[in-house]
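could you work out the structure for the sequence below:
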Amino acid sequence: MFAYLLEKLGEWIERAEHRRRHDYLAQASDLVDLERRMRSLERNGYPY
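This next block holds a predicted model:
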């Protein structure tokens, strides 16, 4: 039971992370901004 809960918690955290990343990238104003944001995520993780 505990393993199941940990697995579900991990899945929930992954989905939340994916949503935050998608939302952050979707705020880009143009292609240059999108590429800058992508590089920033690769180097530093989330800015918030």
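
can we go C-alpha only for contacts and neighbour counts from here?
Will do.

the residue nearest to the spatial centre of the chain sits in which helix or strand?
Nearest to the geometric centre of the chain sits R21, at 2.9 Å (Cα atoms, centre = their mean). Using DSSP states H and E, R21 falls within helix 2-26.

elements contacting the next helix or strand after that helix?
Counting by DSSP H and E, the next helix or strand C-terminal to helix 2-26 is helix 31-44. With contacts defined as 3 or more Cα pairs under 8 Å, 6 or more residues apart in numbering; DSSP states H and E, the packing partners of helix 31-44 are helix 2-26.

run this one through as well so I can compare:
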Amino acid sequence: MNRKLIIEGNAVYEIDEECMLKKRLDEEKLKEDESKNSHQDKRKEAE
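A predicted model of the protein is given here:
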């Protein structure tokens, strides 16, 4: 697992890069699906 430590003053953050990548890809897929659905709805309204 890839993990990254970020130290800011007294705060320490541990970032799981694989988790962040999966989350970003899931969000992008959701946006694509919403975009496709929006285009299909507009086509139905035009008919």
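
one step back: the helix holding R21 of the first structure vs the second structure, average offset?
Following the fit onto the second structure, the mean deviation recorded for helix 2-26 of the first structure is 0.3 Å by mean Cα distance after the TM-score superposition for the first structure.

counterpart of that helix in the second structure, which residues?
Helix 2-26 of the first structure corresponds to residues 17-41 in the second structure, going by TM-score structural alignment.

what distance separates the matching stretch from the centre of its chain?
How far stretch 17-41 of the second structure lies from its chain's middle: 6 Å, per Cα atoms, centre = their mean, to the nearest Å.

and E14 of the second structure, that's in a strand?
Yes. Under DSSP: H, G, I helix; E, B strand; the rest coil, E14 of the second structure falls within a strand.

right, and L5 of the second structure touches A11 too?
No. With contact defined as Cα atoms under 8 Å, L5 of the second structure does not reach A11; the gap is 10.4 Å.

who has more neighbours out of those two?
Ranked by neighbour count (other Cα atoms under 10 Å), L5 of the second structure and A11 place L5 first, with 10 against 7.
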